[in-house]
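[1] Structure of the sequence below:
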Amino acid sequence: MASAKPGENGSSRIRNVGRAVFLGTGLLGAIVLIKTLYLQTFQHGKWLRRYEAQVYTQKRYHFFRKPIVDKNGYPLAITIVEKSVCADPIQVSNPAEAASTLSKILKVPEKTLMKKLSSKKRFTWIKRHISDQKAQLIKRAKIPGIYIIKDRKRYYPHKWLGGQVIGFVGSDGHGLEGIEKCYDDVLSGRESNKKVARDGLGRLLWAGTPEIWADKSELKLTVDSYIQFVSERAIQKCAEKYRAKSAQVVVLDISTFEILAMVNWPFFDPNLYKYYSPEAWRNRVIMDIFEPGSTFKPIVVAAALEEKILRPNSIIFCENGSFRVPGHTIKDVHPHGWLSLSDVVKFSSNIGAAKVAMRLGAERYYHYIRKFGLGSKTGIDLSGEARGIIRDWKSWRPIDLATAAFGQGIGVTVLQLAVTFGAIANDGIIKKPFIIKDHIKQNEGRQIMSRETAREIRKMLVRVTEKGGTGAAAVPEGYKVGGKTGTAQRIDPRTGKYSRGSYTALFVGFAPADNPRIVVAVVVHEPHGAIFGGVVAAPVFREIVQNVLPYLGIFSKSKLENT
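    Have a look, this model is predicted:
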């Protein structure tokens, strides 16, 4: 047998190995191709989701908080963009040096900054809402791990104008007081998610400045900035003159019961809320309860007229200034003998009012107090409203019935007083007060006394402001108005008894007299130097009305005669 040549055997083996490698490579390639096609065709979604879960995360962004505007669209609360400093402490190579540099620029203690920069967190605020000048200095310092970013801030352009009503938001952008808190869900706007990439260690990669989204809608109030300003200016002058502890004003539109102004003094600036005590944040117009004094007398008189027990010209003996009720004595500031029911209101006789209440009886009088909505919330579209205090008539003693006629033993809010006089001025129709413009359409109201009774009460209240009446100081030049004074003793919290040196001065009225458009309630707590509502509060009413009526297009007789 012939043997193969050595060269031929080597070539054969090489060819066999080549074939094997080729076949193996082809087979492996085919397997890879088939696997790839399988993964791409049948498991593409699964692996894509797994990849995205490892590489990307969702970061939530908020739309700008909606602005709050007055009834004419003027901004009361807006959101602005400012610069803030933040850090990724892991990336800060030299915390001590960074803290020293930042401390000099930001005027923040180095110890405070060192604590933040030594954190193991990936994000910490250094200081929020800094000036552009400071932001530029930090950028020039080029400190690793320190970033300047755009940050949102709630801003109140008119400072203390309506401060307690509007409220404020906290550092997280959510409302903490006032309308900002009550309507936080409405104002906060929508949220949106944005996909952001992460590195192999799960750290967020810089995604650039997030898009600034602005919601073009707004929350419109019934408050008029001009009327609010006029009211704040008037009550501030009064409160400072008489060194009052606090004071409030409400201006109410009679036809709709819109709140045109809601004032709390002392004022506070929501931009600087951290520098005020929580007491300064309170909207006392709806939260604080006090005794209304003689501003309550129109209610007992209205009840007597409705029940046809008395007429406006009915005569009442006012006991020459001193009247004995079992165990107690009721007195008038100025003694009177016989007075008509109308004069009882004009001269504010406590004895006359007490006798009217005693003619009515506790049950009937209580029924009318409740018809005016007293002892219940008015239903205003704000949170934190107090109900007031009206004890059940079954617990009243004779003295309780008598003193309730002139507002003792009764607890009300400023808003409740404004609504009560609103019903009198609105021909006996009471409505819910509103401060959010969109809610006005829901306001229908209910009749709580006859139109005739309401008009008789208005005539009496106009006489209060005429010569000789307790409210003569409330009359603006060129206008006729109506209203009622009140001077209420305050209870000493230490003794639980009425204080001889602490009073609340009140005036609540409507204007103009012939066709009422607004109610103005003025309450001044603990004035010094004078205590009577006709002296302290009535001039505030006069100043507000003198400015507001022309603004509403209602001009005085002298103005019309000169045109």
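[2] C-alpha only now, for contacts and for neighbours.
    Noted.
[3] how long is stretch 271-280 end to end?
    Using CA to CA, to the nearest Å, one end of stretch 271-280 lies 13 Å from the other.
[4] Stretch 309-322 now?
    24 Å.
[5] where's that stretch relative to the chain centroid, distance-wise?
    44 Å (CA atoms, centre = their mean, to the nearest Å).
[6] which of the residues in that stretch are buried?
    Neighbour counts over stretch 309-322 (16 or more other CA atoms under 10 Å) mark Leu310, Arg311, Pro312, Ile315, Ile316, Cys318, Glu319, Gly321, Ser322 as buried.
[7] of all those residues, which two lie farthest apart?
    Arg311 and Ser322 (23.7 Å; CA to CA).
[8] residues near Gly337, how many?
    Neighbours of Gly337 under the rule other CA atoms under 10 Å: 11.
[9] again, but for Pro95
    Pro95: 21 surrounding residues under other CA under 10 Å.
[10] That one: what's it in contact with?
    Going by CA atoms under 8 Å, 6 or more residues apart in numbering, Pro95 touches Pro89, Met114, Leu117, Ser118.
[11] Give the helix, strand or coil label for the second one.
    The reference is to Met114. Secondary structure, DSSP: H, G, I helix; E, B strand; the rest coil: Met114 is helix.
[12] pretty sure Lys484 is in a helix, no?
    No: counting by three-state DSSP, Lys484 is not part of a helix but strand.
[13] you'd agree it is up against Val519?
    No: contact status for Lys484 versus Val519: not in contact, 11.5 Å apart, counting by CA atoms under 8 Å.
[14] Show me whatever sits in contact with both of the two.
    Joint contacts of Lys484 and Val519 (CA under 8 Å, 6+ apart) are Val508, Gly509.
[15] Can you list the helices and strands that the helix or strand Ala521 falls within packs against?
    Using DSSP states H and E, Ala521 falls within strand 518-525. With contacts taken as 3 or more CA pairs under 8 Å, 6 or more residues apart in numbering; DSSP states H and E, strand 518-525 sits against strand 246-253, helix 414-425, strand 498-511, helix 538-551.
[16] all helices for the stretch 101-250 of the chain, in order.
    110-117, 132-141, 163-166, 178-182, 184-188, 225-241 (DSSP state H, counting those that start in this stretch).
[17] one more, for comparison:
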Amino acid sequence: MRQSNSSSARVRLFPALLLCFGFGAVGAQHMRLATWQRGEHLDVAAGYDRLTHRVTIEARRGDILDRGERVLARSESGWWMTLTPSLLTESPAFWVEVSEVTGMPAEQGITLARRKGSGVEWQEPLDDNQRARLIEVARRYRVDGVGFRPAGVRTYPAGSALAPLLGFLDGGKPASGVELGLEQFLRGRDGVEVGFVDRRGRTLPWLEDRAQSSPAEDGANVVLTIDRDLQTFASERLAEACEFHGAWQGVVIVMETRTGNVRAMATWPTFDPTDPVPARQRALRGETASPEMNPAVAVVLEPGSTFKVFTIALGMETGALTEQSVVSCRGSMPVANHTIHCALHGSPGHGQVTPERCVEVSCNVAAATWGMKIGHKSWYGFIERLGILERPNVSLPGELKGRFNWQEYNKQLQVATVAFGQSLNVTPLMLASAFTVFGNDGVMVRPRLVERIGDAEQPFPPATRVFRVETARAVLGMMKRVVEGEHGTGRALKIEGVEMAGKSGTAQKRDPETGKMSRSLYVSSFVGYVPGNSPDYTVLVMIDSPTKNGYYGAAVAGPVFRAVAEYLLRSTSREQGGERSGAVQGTGSRPGA
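    Presented below is the predicted three-dimensional model:
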């Protein structure tokens, strides 16, 4: 009996040992293929052209965020369907099912399979569910010619309000704006997967060619200094003004006066960043500016009478004038065979004009008189020191330098016209930067648009002392007369109970055909501080070539300034009342300031 049990145990043990031996042999074979003979098999496969699996693993594009880390641009998951005709079937049933999932006509798929040409992509992005359904359809019909690659569909939650600033993608490639300017950080680095594949196209991990494969590195997120809500509000008000006045283009810039952080950079015209084709077509027809161009940095304009405050400050610094200096204005004055006129609004002349009155009523004659007294050497040194002609350097493509003729032969006329903001062309962003000087006790801060790239905080550009503290404060006081003075050009912009300071500007443009100063083309501007007594924000509005309903800066650009100022004041009031708003929050200060 014991012998029988022993025999039975040996009988049962034998299959178990055989099974273990089998598993061991398979494991050893797997180990041999995956380790010792792995390279040999990869070489053999490559020789027979069986190592055909080389797939690019696309990096995810980084997000663009506002200062509160709210999304401004993001790549959502999506897929392009790729079709390899030589590996497809002509089965109508297969293509009917593909059509039900994708919307692709079944006849188109059958024609493609018969043609046996080069691979194509179906140009409608698919979601994860559609991809999964197509994989199952291809598995059931044993079709190998259906593949997928990430579509990287880019979404822009703020829509057209930020389009000229953020830019857009054209065929997956950046075409303008931050998308193009910071492409090296946003794009990341694609990976690659090389090795054997099974019938369903999946990589066999133990036969992956690790020497040629590499993982994808996703792009870095970029945090801007922009406030999305403020940007949207400014963009809407600017669009209303530009359309009402039939303008060619316009800009609103809001900067923190003490840090240079750009809180809003709204421009018009704008476009749908997910479909820029209509905007491009309008630009080609000459109806609007190009969507690839941001006028805040890629256009240079004359500052007009806004620049008179720099004339007065420079005159005070050089001793060419004092706060008590007086010029007699009769409405015009001859300068080097030219005549300089004042915009008199119906009066014969401004009479006796002090620096304060010059700012309040915007007197060209007084500004030109003091400009010539300052002299071209002081002017040239000042313009260079101010840096207003430099590129903004905020990582946007197409940034321009300002223009100024350093070799002008008629220097007397040049400095006379520079004194009231002509003969000098600057980008709106650099003009806004220059105006921080009067709200910041004589120190000019340069614009800062990018707060962080990945985890790396971006530095503040260097600040420059331009005027003495007492000079800057004196001129700021004069700018209050523009809004609060009885004859101020911006008196209609006053906000009850709020101290305000600003300066209007109306610059004649040259006729592009004749090259002479036009009597119908102007740049209408208004720049000011919010609030006027302790300027947290510098706000610049420039509207280029208004063609109807007026052209004076205070009347055209001024209402936009007032609306933005009211928005900022409401936001500040909510914060001081304890409410946390998604909009503008405290301005902070520069490190070390």
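[18] Now the TM-score, please.
    The TM-score (TM-score structural alignment, normalised by the length of the first structure) is 0.82; 512 aligned residues with a CA RMSD of 3.5 Å.
[19] quick one: contacts for the residue most central in space within the second structure?
    With distances taken as CA atoms, centre = their mean, Leu165 lies nearest the centre of the second structure, 2.6 Å away. Under the criterion of CA under 8 Å, 6+ apart, the contact list for Leu165 of the second structure reads Gly177, Val178, Met265, Ala266, Asn294.
[20] I'd guessed the third one sits against Asn294; true?
    No: the pair Met265 of the second structure and Asn294 fails to qualify as a contact (CA under 8 Å) at a distance of 9.5 Å.
[21] Against Phe541 of the first structure, how distant is the nearest residue to Pro539 of the first structure once chain neighbours are set aside?
    Take Pro539 of the first structure and drop its neighbours on the chain: the residue closest to it by CA to CA, 6 or more residues apart in numbering is Ala474, 5.2 Å away. Separation of Ala474 of the first structure from Phe541 of the first structure (CA to CA): 6 Å.
[22] which one in the second structure is aligned with Ser93 of the first structure?
    The equivalent of Ser93 of the first structure in the second structure is Thr89 (alignment by TM-score structural alignment).
[23] tell me the contacts of Phe296 of the first structure?
    Counting by CA under 8 Å, 6+ apart, Phe296 of the first structure makes contact with Ala405, Phe406, Gly407.
[24] if we go to 10 Å?
    With contact set as CA atoms under 10 Å, 6 or more residues apart in numbering, Phe296 of the first structure has these partners: 353, 369, 404-408, 410, 412, 417, 420-421, 484-486.
[25] Where does whichever residue in the first structure pairs up with Pro334 of the second structure sit: helix, strand or coil?
    Alignment note: Pro334 of the second structure maps to Arg324 in the first structure; criterion TM-score structural alignment. With three-state DSSP as the basis, the three-state label of Arg324 of the first structure is strand.
[26] Ignoring the adjacent residues along the chain, who's closest to Ala62 of the first structure?
    I think there's a mix-up here, since residue 62 of the first structure is His and not Ala. Nearest to His62 of the first structure is Glu191, by CA to CA, 6+ apart, at 4.4 Å.
[27] still on that earlier bit, overlap in contacts, Met265 and Asn294 of the second structure.
    Pro164, Leu165, Val251.
[28] I'd say the match of Ser93 of the first structure and Gly109 touch.
    Yes: at 9.0 Å, Thr89 of the second structure and Gly109 qualify as touching, with contact defined as CA atoms under 10 Å.
[29] between the two, what contacts are shared?
    Taking CA under 10 Å, 6+ apart as the contact rule, Thr89 of the second structure and Gly109 both touch Trp95.
[30] Could you identify the most distant pair in the contacts of Leu165 of the second structure?
    Farthest-apart pair in the contacts of Leu165 of the second structure is Val178 and Ala266; separation 13.8 Å (CA to CA).
[31] What is the burial count for Ala434 of the second structure?
    Look at Ala434 of the second structure: counted by other CA under 10 Å, it has 23 neighbours.
[32] ok, now how distant is the aligned residue in the first structure for it from Glu279 of the first structure?
    Aligning on TM-score structural alignment places Ala434 of the second structure opposite Thr420 in the first structure. Distance, Thr420 of the first structure to Glu279 of the first structure, by CA to CA: 27 Å.
[33] what comes up buried for the longest helix anywhere in the first structure?
    Counting by DSSP state H, the longest helix found in the first structure is helix 6-42. For helix 6-42 of the first structure, burial by neighbour count (16+ other CA under 10 Å) applies to no residue.
[34] Please enumerate the helices of the stretch 301-450 of the first structure.
    With DSSP H, counting those that start in this stretch, the ranges of helices along the stretch 301-450 of the first structure come out as 341-346, 350-360, 362-371, 398-404, 414-425.
[35] who touches both of Ala474 and Phe541 of the first structure?
    Counting by CA under 10 Å, 6+ apart, the shared contacts of Ala474 of the first structure and Phe541 are Gly483, Phe507, Val508, Gly509.
[36] Give the equivalent position in the second structure for the last one.
    Applying TM-score structural alignment, one finds that Gly509 of the first structure aligns to Gly528 in the second structure.
[37] where's the closest residue to that match other than its chain neighbours relative to Val194 of the second structure, distance?
    With CA to CA, 6+ apart as the criterion, Gly528 of the second structure has its nearest non-adjacent residue at 3.7 Å, and that residue is Gly502. Distance, Gly502 of the second structure to Val194 of the second structure, using CA to CA: 64 Å.
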